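predicted model follows, preceded by the sequence.
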Amino acid sequence: MDVLTRIFRGLKQAPQFSFHPKCVQIELTHLFSCYSGLVPNPSKTNVYFAGVRSDVKALILRDIGYVEDHFPFKYLGVPLHSSRLTRDLLQPLLARIRAKMGHLESLHLTYAGKVTLLNSVIFGIEAFWCASLLLPKGIIKELEAQCRKFLWGTTGNRRFIFFSWEKVCRARKHGGLGIREVLSWNKALLLHMFWKLCHKPTSIWMQWSCHYIFKKSSCWDLNSEVCLSPIWTKILRNRDEFIQLMGSREAAKCCFQQWVTRPKFPVLEAYSVFRGEQLEPKWMRPILDSIVIPRHALTATLAAQNGLATVDKLCSSGMVLVNRCVLCCRAAEDAQHLFFACPFSQHLMQQILA
C-alpha cells in the first residue's frame, strides 16, 4: 500500500512526467502480486475512488487501464457498501431463504425433521452472510418469522402455537429445540473477525487493519466510538458487548487467550456466551438419551413445558367449544390429565412397562 500511495502521489504532484500506461499497469500488477501473492484479472478488476479529484482520477484510470466502478457491489454473493447496509441490499438473502423454505414445505415433514432442516440447510445459508456482516435487526426479525412459519405451519395452514420462539432457540439440554437464535449466532460469527486479529492476521485485510486502524495500540484498547467504517464500528461494539457479558476486560482477554491457542475459532462457545447461561432441567436427561426417537423427544419436550395444543388451550383460543378428553370422555383434557390421570393412558403405560 505504501508503494502504491507513493506512485499515485507522484502522479498527482508531477503530472508533466508521462508514463507509458502499459508500463505503469505492469508495475502495479507486479507490486500487487508481490504483496498479496495474487494476480489480478483485468476483465474482472475494478477501481473504486473516494475523495479523489476528477483530474487525478482520470490520470490514474488512464495509466492503470482498469474500469471505475461504484458501491454497492457483491463479493462472493455478499453485498459490500461503504455506508450502512439497507434493506434492499439484503433482499437476495430473504428471497433465497423463502425459495428454499417454499420447496421444503411441500415435503410434509414432522417437527423433528423441520428442526433438523432449519439447523442444517436454512442456517447454512444465513451463516455465510452472518460471518461477513452484522445483519440489521429488522432483517433478523423477518428471518425468524420465516423460520417460525416453516416450523409451526404457514398462514394458509394455521396452527396454534403455545411454545415461544425464545424457548425454541434454547439448547436441547436447556429445554429447547436446539434451533440457533439468529442475532446471537450473528454476533458469535462476527466475533470470529476479532479473533483473527488476536490470532494471526494472515489476510491482507487483517494486516491492513492492524497497520492503519490499530497501529501500535492493542486491539482491546481501541475505542468503539472512534469514527471508523460501519463494519469496524460493529466489530468493536460486538467486542465491548462480549467484555460486558464476561464481566471484565481481563476475563474476556483470558477467555480469548484460551481460544487463540486453538486452530479454529470455537463458534459454539462464543454463541453460548451471547445467549447467556441457562439452567438445565433434570427432566431433560432421559429425553436426551440417544435411543429416544427425535420425534418422541420433541413431543416430550413440549409436554414437559405445557407447550402442546391440548383441548383446554384450544378452548381458550376459541377453536374448540367443548373441553373433553378424547380418550376417556370423562374429564377435561389438559397435559396433566392426558399423560397421567386419564384411565386409558394409565392402562396403556402399564402395558408398555409390563
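That came through fine. Residues are numbered from 1 along each chain as shown.

use CA for all of it now, contacts and neighbours both
Noted.

can you list contacts of stretch 207-215?
For stretch 207-215, contacts defined as C-alpha atoms under 8 Å, 6 or more residues apart in numbering pick out Leu197, Pro201, Leu222.

what about the first one, distance to Ile204?
Here the distance between Leu197 and Ile204 works out to 12 Å (C-alpha to C-alpha, to the nearest Å).

more neighbours: those two, which one.
Higher neighbour count among Leu197 and Ile204: Leu197, with 18 against 11, using other C-alpha atoms under 10 Å.

ok, and the closest non-adjacent residue to the more buried one?
Counting by C-alpha to C-alpha, 6 or more residues apart in numbering, the nearest residue to Leu197 once its immediate chain neighbours are dropped is Met206, at 6.5 Å.

next SSE downstream of the helix or strand harbouring that neighbour?
Taking DSSP states H and E as the definition, one finds Met206 inside helix 204-209. Heading C-terminal from helix 204-209, the first helix or strand you meet, by DSSP H and E, is helix 230-246.

in addition, the following structure is provided for comparison:
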Amino acid sequence: MPTHKRVSSFYHGQRNQCGSIYLQLYSFRRVTFPSGIGLPLLASRLSISNCQPLLLKIDSRIKGWDNIQLSFAGRLQLIKSVLMSLNVYWAMAFILPKGVIRAVEKRMRQFLWKGNSTVGYPKVAWSDVCRPMEEGGLGIRDILALNKALMSRHLWNVIQSNQSSIWVQWIAHTHLRHKSVWTVDAKGGSWGWRKLLRLRSALLPYIEFKIGNGELFSIWHDPWHSLGTLIRRFPSGPSRTNIPIAAKLSAVIVEGDWNWPPITDLECIEILYLLPTIHNGSDSILWRGVNSLRRWPMVFPNFGAYSRMVSPTFGPCKIPRFSFVLWLAILGKLSTMDKPWLSHLGGVCMLCGREVETHEHLFFGAATLGGVSAT
C-alpha cells in the first residue's frame, strides 16, 4: 500500500467530480504540475497564464536597465543578446500561443523605441525591424518564425525516425502506428501534434530522399517523387497500377535499376516520368537547408520582397550608434521638421535657416553640406 502522505495526484482531462471521488477514496493530495529547469510541466496545451514566468523575466530584465542611459544601438544589442535568449529557451520546448508572442514583441518594441521613458513612438514597423540586416532590417528574430523553426527540428527527428529519442519512439507508437508521417491524418491528435504536422509542407522543399535499395521509402506514402506524395496525387493509384498500397520502393527496384510493372492507366503513367536516380547502398533522408540555429528561421520567413539598399549601414567596422541613425535616415524615419506633428516648430532647417528641414535637405542638400563642412 502506498504511503498517502508521500503520494500526490495529478488530474488531466478529468471532471472535478471524478477527481474529488478519487481523493476521498485514497486520501491523496491534489497538486498542480511543478516546473522543471525553468519551464512548466504540462499535460495539456500551453496557455498564456502558463507563460507568465517568461513575461515576468523579460519585465525584470528591462526594469534592471532603467538606470542605464542606452542609445538605440545599445538597446538593440540587449534585445538580441539577452531578451531573445529567453524566448529561444521557451520556443525550443513549446508551441507558444500567439497572445504570448504579441506580448513579448510589445515589450521588446517598447524597450527599443522608448527605453526607460514613457514617451516615444515606433519609428519603423516591427515586421521591418525583424528583417535580417542584409535585407534592410535590424536582425531581430521574428518570434513566430523562430518558434516554427525550432518546432520543425522536432518534426525532422520524427521524419528521420531517430530511435535514440524517447519522444520520437513515443510519437511512433502513439500517433504514427506504422503510418508515414507525410500522410498520417492529423484529426484526432493532440493540439501540439496537429501544429507540428502543419509544418510538413514547409520542410519538404529542404529534404532530399536519396534512394538506394528502396527498403525504407513507401511507394505511395513518402514524397520521394518529384510529383510529391503519390497517394495524394493518385488516390486510386494502387488499384489502377496493381501495386499494393503498403509496397516499398524495393518492389520496383531490381539490381539497382527501376523495374516498374506495365502501367496502362493514362493518369498514373505520369509516375514513370522524371524518376529520380538510384544510388548504391541503403535509403537515406538528407537535409538540404541551413544547419545553424541562427539561419534556421529563414525556412519560415514572415516577410516578402525586400531591398538591399541599407545593408551597408551595419558592419564590424562601423559604429553601431551612428549606423542606427543612418538606417533611420535612409528609411526616412528621423524626426525632421517636415513631419506634421513638428510643424509648430516652424519647419525651417536650423543649419541653413532658409529651407524646410527634410531628410533630403539634411543629408543631400548642397547648402547644408557646404555649411557643415565649412564649420
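That came through fine. These figures come from a predicted structure and were not determined experimentally.

can I get the contacts of stretch 207-215 of the first structure in a markdown table including distance to Gln146 of the first structure?
Shown next, in a markdown table, are those (distance: C-alpha to C-alpha, whole Å):
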| residue | distance to Gln146 of the first structure |
| --- | --- |
| Leu197 | 34 |
| Pro201 | 37 |
| Leu222 | 38 |
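
nearest to Arg237 of the first structure, of these?
Using C-alpha to C-alpha, Leu222 comes nearest to Arg237 of the first structure of those, at 10.6 Å.

just give me the match in the second structure for the closest one.
Aligning on TM-score structural alignment places Leu222 of the first structure opposite Val184 in the second structure.

distance of the nearest residue to that match once chain neighbours are set aside relative to Val158 of the second structure?
Leaving aside its chain neighbours, Val184 of the second structure sits nearest to Leu176 (6.7 Å; criterion: C-alpha to C-alpha, 6+ apart). Look at Leu176 of the second structure and Val158 of the second structure: by C-alpha to C-alpha, they are 10 Å apart.

what of Arg321 of the second structure?
For Arg321 of the second structure relative to Val158 of the second structure (C-alpha to C-alpha), the value is 45 Å.

and for Arg194 of the second structure?
Using C-alpha to C-alpha, we find Arg194 of the second structure at a distance of 14 Å from Val158 of the second structure.

what residues does Gln361 of the second structure make contact with?
In this structure residue 361 of the second structure is His, not Gln. Applying C-alpha under 8 Å, 6+ apart, the residues near His361 of the second structure are Glu355, Thr368.

wait, is Leu369 of the second structure part of a helix?
Yes - secondary structure of Leu369 of the second structure, determined by DSSP: H, G, I helix; E, B strand; the rest coil: located in a helix.

and Lys98 of the second structure, what does it touch?
Lys98 of the second structure makes contacts with Leu144, as judged by C-alpha under 8 Å, 6+ apart.

the first structure: which residue goes with that one?
Aligned counterpart of Lys98 of the second structure in the first structure: Lys137 (TM-score structural alignment).

how many other residues sit next to the residue nearest to His70 of the first structure when sequence neighbours are not counted?
Of all residues not flanking His70 of the first structure in the chain, Tyr48 sits nearest, at 6.2 Å (C-alpha to C-alpha, 6+ apart). Neighbours of Tyr48 of the first structure under the rule other C-alpha under 10 Å: 10.

quick one, helices of the stretch 151-300 of the first structure?
Using DSSP state H, counting those that start in this stretch, the helices found in the stretch 151-300 of the first structure span residues 165-168, 182-198, 204-209, 230-246, 249-260, 267-275, 284-287, 294-304.

can I get the ones you listed in JSON lines with distance to Phe8 of the first structure?
Below are the helices of the stretch 151-300 of the first structure laid out as JSON lines (distance: least, C-alpha to C-alpha, whole Å):
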{"stretch": "helix 165-168", "distance to Phe8 of the first structure": "54"}
{"stretch": "helix 182-198", "distance to Phe8 of the first structure": "29"}
{"stretch": "helix 204-209", "distance to Phe8 of the first structure": "18"}
{"stretch": "helix 230-246", "distance to Phe8 of the first structure": "26"}
{"stretch": "helix 249-260", "distance to Phe8 of the first structure": "38"}
{"stretch": "helix 267-275", "distance to Phe8 of the first structure": "42"}
{"stretch": "helix 284-287", "distance to Phe8 of the first structure": "65"}
{"stretch": "helix 294-304", "distance to Phe8 of the first structure": "63"}
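
so of these, which one's packed in deepest?
Highest mean neighbour count of those: helix 182-198, a mean of 21 (counted as mean count of other C-alpha atoms under 10 Å).

list the helices and strands it packs on?
helix 123-130, helix 137-152, helix 230-246, helix 249-260, helix 267-275 (3 or more C-alpha pairs under 8 Å, 6 or more residues apart in numbering; DSSP states H and E).

where in the second structure does that helix fall?
Mapped onto the second structure using TM-score structural alignment, helix 182-198 of the first structure covers residues 143-159.

which residues touch that stretch?
Applying C-alpha under 8 Å, 6+ apart, the contact partners of stretch 143-159 of the second structure are 87-88, 91-96, 98, 101, 105, 168, 171-172, 181, 196-197, 199-200, 203, 296-302.

ok, now which ones touch the residue nearest to His70 of the first structure?
Contact analysis of Tyr48 of the first structure by C-alpha under 8 Å, 6+ apart lists Glu68, Asp69, His70, Phe71.

with His81 of the first structure instead?
By C-alpha under 8 Å, 6+ apart, His81 of the first structure lies in contact with Phe71, Pro72, Phe73.

residue in the second structure matching it?
Under TM-score structural alignment, His81 of the first structure pairs with Leu42 in the second structure.

doesn't that match lie inside a strand?
No - counting by three-state DSSP, Leu42 of the second structure falls outside a strand, being coil.

measure it to His12 of the second structure for me?
Note on Leu42 of the second structure: its distance to His12 of the second structure, by C-alpha to C-alpha, is 9 Å.
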